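Colleague: Sequence plus the predicted model coming up.
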Amino acid sequence: MYAIFFTCIFLLTVSNLSHAAHIRHEWTLHYAAYNPDGVYRTVISIDDGSNEFKFPGPTIRAQKNDIIEVIVHNGLHTEITSIHWHGIHQLYTPWMDGVSYTTQYPILPLHSFNYTFVANPVGTHWYHSHTGAQYADGLYGILIIEDPNDPYKKFPDLPLIMTEWFHRYAIDQFDILSIHPTEHHHKFPQFLSGVMNGKGRHNCSLIDQPLLLLNMTEQEQNQLGDKLLCVPNRPYERFTVIYNETYRFRLIAAGSEFNYKFSIDNHELTVIAIDGVYVEPYKVQQLWIYIGQRYDVLVTMNQRSTLGVHWIRAAITANDNNQFYAILHYNDTRNGTAEPPQSPLPPNQTFLLNSMSLVPTNVNTDFSLKPPAFNETLTVNVTCLPQDHRCTINSVINKMSFEPTLYTMYIRGVQQTTLPNVFNLKLNDHVMIVVNNFQDFGHPFHLHGHSFYVLGVGKYNASGTGEQTVFDPVRDRHTLNFINPPYRDTEQVPELSYIVIGFITNNPGSWLFHCHIAWDMEAGMIAVFNVAADKIPPPPVNYPLVTDYQVRTSSSNKVQSTLTVFFLIISVYIYMF
């Protein structure tokens, strides 16, 4: 009977999803000596079998509702790992969210994991390691889900993923912060340089070459051979465009520490989407983009330059003098080789500081806080302890369980209650979260498994007393936007401020809510939302338990791939119909 039932579902699913493609990738992670900004260091790279070195990792493109399958082989001999698909909601595939010790056991060295999920929602997304601060070492890439009904599909695509770049391995930097907490408290790594689409340029005269050698293994030093530790004048990423044409830049902030002021000299940016959600067009000259966020912007190429180039800039929000660059080149002008300007950003630029001015065009924003619309109201207070490098939510440092939270929920059928900062939520609750930031620097917060409405942002009253110092959901309700709030999955909580967000718990699973500064996340600024333990779908075939880890052969991967895709199609059918 069950066989007949599943066969019927399968046939119905295939007939209704005949347009969906199966996008398959197979990756091997490994260490490499590479110089994205000219300075050689150890990076984590992805080998996709093309025999072509890729940094960042390979770009994944799919159509809405395609099935994406990525088999990840961990060739990092001394590190565990996992891959998170930032922006993908993983509806009915919570096991594929890629968070070590929350949705899966990490991938052990010389072991593998098969990620299979539906390409949804549409938009500009990215993927990155969600184990420690590994993505600061290069384990990240672009993920684009194309919309068949995209109103802007006629404009050529120019993806741009940007990040600051350090010359010390991430885990070594975090060890320094942990071992000497008082001396290094919040003295995060200083800005050195940055890369756009994996390309940048550092001033080689500033390099401490003995220190670089000290941070490399003997094998990595041997790989360098006679190469210089710093190669000057590395090429910038270059975008060649046609005069009077309009292009769509897909901007991704993949930083581990810094936020950016993005601009293109002499060109206007028209924001059309945030975190995959279309918004009413909004024109600016400078865009503040915070870690984990994505913006789609249209740029019309109507400004030729006598130099042949215009500079694409990302300046650190805290210091305009710390900038990194790419080149915008008009195809009918000379191939300019000018050096980047040694000056702050152009003055008097119109800018977008946060998303509160952006109005969604395709989201149902009838999201009232009037009782009984909201079943849950949560308060999240974030801070970092002055005496050591430990970050907290509600004064508790989150230490994750060795057993993945999602697995515990599924096996026991109940919510996890013994860990700090784990919030148990029912299915289809309307939840409001007040995030208070009592520090003098901001925190970009990302929610897994959902997007959220940004209902309000503001300064708390530091001169007040008691409850008057923070946002009160009843007293301050009138300050929130219930008409057309922005809808996204990552938002900045400014210094000495609060944000109020709302979301619907329509996705059973175990979902992280965390600061996306790598050092803060590693130090414990994490909460977990457990949604509907009794509605969690079963784990995929061959979901690895800690006792089951083994090196998968090619044949076993093929079997796992076939079965996983089969059951995923069934889940898609249930979701769509």
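Modeller: Received the coordinates, thanks. Numbers count the residues shown, from 1 in each chain.

Colleague: hey, let's count contacts and neighbours off CA atoms from now on
Modeller: OK.

Colleague: Distance of residue 206 relative to residue 369?
Modeller: Distance, residue 206 to residue 369, by C-alpha to C-alpha, to the nearest Å: 55 Å.

Colleague: With residue 214 instead?
Modeller: From residue 214 to residue 369 the distance is 57 Å (C-alpha to C-alpha).

Colleague: repeat for residue 327
Modeller: Counting by C-alpha to C-alpha, the gap from residue 327 to residue 369 is 46 Å.

Colleague: Equivalent analysis for residue 272, please.
Modeller: 28 Å.

Colleague: Which stretches in the stretch 51-200 of the chain count as strands?
Modeller: 60-63, 67-74, 83-86, 112-118, 123-129, 140-146, 157-165, 193-196 (DSSP state E, counting those that start in this stretch).

Colleague: which residues are contacting the last one?
Modeller: Put plainly, it is strand 193-196. Under the criterion C-alpha atoms under 8 Å, 6 or more residues apart in numbering, residues 36-37, 160-166, 200-202, 236-237, 322-326 lie in contact with strand 193-196.

Colleague: structure B:
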Amino acid sequence: MLLITCIFIFLITIPTAAIKRHYTWEVTYEYKSLDCYKKLAVAINGMTLGPTISAVQGDTIAVDVINNLLMENVAIHWHGIRQRGTPWSDGTDGVTQCAIMPGEKYTYTFEVDRVGTYMYHSHYGMQREGGLYGMINVSVPGVTEPFKYDADHGIILSDWYHHLAYDQSTALSSIPFQWIGEPQSLLINGKGNYNCSGLTPGICNSTNPQCSPSTLTNFWTCSIFFKNFITTHKHGSQRRLRIYVAIFNYLPNHFLQPPPTNPPIGPIWNDTNSQLNQSLTIKARKGFIITPPRKPDRIIVLPNAQNTINGYLRRSLNNVSHTLPTTPYLIALKQNMSDVFDPSPPPEDYNSTNFDIYTVANNTNAISSTSIYKLQFNSIVDIILQNANSMMRNVLGYGEGKFNLLRDVEKYNLVDPIMKNTVALHPYGWVTLRFQADNLGVWLFHCHIEAHFFLGMLVVFESNVEKVGDIPKINYGCGKNQSHGLAIVFINL
């Protein structure tokens, strides 16, 4: 699932001292009509989209997650939060924690140490497709905007499938393979508008107050007097609205012949030039520039592809389709469990001579593996992602075509690159990420298109796990670690 976050920082009342913010969330399944079509959705305290967490840089967030789903586990990932000193709160099932079983509670505790707009979402199976996601807004302590405004509006755009995550995962895991297709709707803050014509009102009702036609908010931006106007209209209301509009016509436009307003035709999906140029125009803002190290200690090249393994269609990075173990990596490494995952190192390069990005490769040598990349602590790592004929940290460079190590490194931006936690990998293109492995723990790195992640398009990095502090006992509840951390009590009768 592709989620795009539009950033509008919330700045209301800003305390200067960091505090601890405590939340209690109950996760349930509820019937929702988010786009007017009724289906089961995952809700937090009855809400889909989930509640927004608003905090100040330096605050500690504690979230008690109670899983009241009857037959399904839960894990919540705090996307973009670095989890320094709290890797067990990263919320990635099979990597940092055992998922929360039905009826159980798990407390995520972490510090929000960087200003920005982030998101949280489920990281269990394809559960995020069911609507378990929301926003995190972190503002600057003691700093106010240089101008005043009436309100801020945070926006999350997301796709929405009418088929349940169970249906989608079954289709993706079938022989023959069944692609899930395009989403039926696009939601804005958990609301959309599906065409209900031809469907019974009990299934799809365009007047349902849960979906967007019931309450339509129009944002009008007018340059006259630099004033913004917001108009809200509820369908079915008997109130008569009086709308006054002032229109100024400037020469040489004729008052009977207004200028055309037809929108321009956008580029097609594989027009890499337009996408590349857009990415290259984004630079780090002055005052927020973090100069990257000049040279890497290690380079890992990860071309992505579509493979068939034992008859099943899979997605892979460098011909390896990753499978998560039943025992989380963090627990297995901390407890020195040698038989949980494949100890052999995954490949770091590929045969670029025979790799054609413009054709579908016949990767008969692809494998499924649980192996991980072990990074030396504080080392500088370059990750080069190479895309082929597919739809779709410090970002040093974007490029078109096949990456060339000798030629394309000269294109890197080492002056003012941007810091990102999600990056677009354009069709037939490449992107280079550079980071310092200075965060203790085990970290998941994956495609954020939900179906691609489910099909194995991911890798796992580990750095200095032996230095990680004591892991909460509740994490020892799945796979081969169920016996660890359990107290055995003998009672004499």
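Modeller: Perfect, I can see it now. Keep in mind it's a predicted model, so treat the numbers as computed, not measured.

Colleague: Post the TM-score for the overlay when you can.
Modeller: Aligned and superposed, the two chains score 0.74 in TM-score terms (TM-score structural alignment, normalised by the length of the second structure); 404 aligned residues with a C-alpha RMSD of 3.4 Å.

Colleague: Residue 206 and residue 369 of the first structure: which has the busier surroundings?
Modeller: residue 369 (18 against 9; other C-alpha atoms under 10 Å).

Colleague: Who are the contact partners of that one?
Modeller: Residue 369 of the first structure neighbours (C-alpha under 8 Å, 6+ apart): residue 482.

Colleague: Name the helix or strand for it, please.
Modeller: Assigned by DSSP states H and E, residue 369 of the first structure falls within no helix or strand.

Colleague: a markdown table please, covering the strands of the stretch 51-200 of the first structure and showing distance to residue 22 of the first structure and mean neighbour count.
Modeller: Below are the strands of the stretch 51-200 of the first structure laid out as a markdown table (distance: least, C-alpha to C-alpha, whole Å; neighbours: other C-alpha atoms under 10 Å):
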| stretch | distance to residue 22 of the first structure | mean neighbour count |
| --- | --- | --- |
| strand 60-63 | 9 | 20 |
| strand 67-74 | 5 | 21 |
| strand 83-86 | 17 | 24 |
| strand 112-118 | 10 | 26 |
| strand 123-129 | 18 | 24 |
| strand 140-146 | 13 | 24 |
| strand 157-165 | 22 | 21 |
| strand 193-196 | 30 | 25 |
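
Colleague: mind checking which of these is nearest residue 183 of the first structure?
Modeller: strand 157-165 (22.9 Å; C-alpha to C-alpha).

Colleague: contacts for the closest one?
Modeller: Under C-alpha under 8 Å, 6+ apart, the answer for strand 157-165 of the first structure is 37, 136, 141-142, 191-198, 239, 247-258.

Colleague: which parts of whatever helix or strand residue 557 of the first structure lives in are buried?
Modeller: Counting by DSSP H and E, the element that carries residue 557 of the first structure is helix 554-576. Neighbour-count burial for helix 554-576 of the first structure flags 557, 560-561, 564-565, 567-573 (criterion: 16 or more other C-alpha atoms under 10 Å).

Colleague: now it and strand 112-118, what's the angle there?
Modeller: Inter-element angle recorded for helix 554-576 of the first structure and strand 112-118: 30 degrees (by axes from the mean of the first three to the mean of the last three C-alpha atoms, to 10 degrees).

Colleague: Okay, helices next: where are they in the stretch 351-500 of the first structure?
Modeller: For the stretch 351-500 of the first structure, applying DSSP state H, counting those that start in this stretch gives helices covering 405-412.

Colleague: mind listing the strands for it?
Modeller: Going by DSSP E, counting those that start in this stretch, the stretch 351-500 of the first structure shows strands at 351-352, 376-384, 391-393, 422-425, 430-437, 443-447, 452-459, 487-488, 490-493, 497-504.
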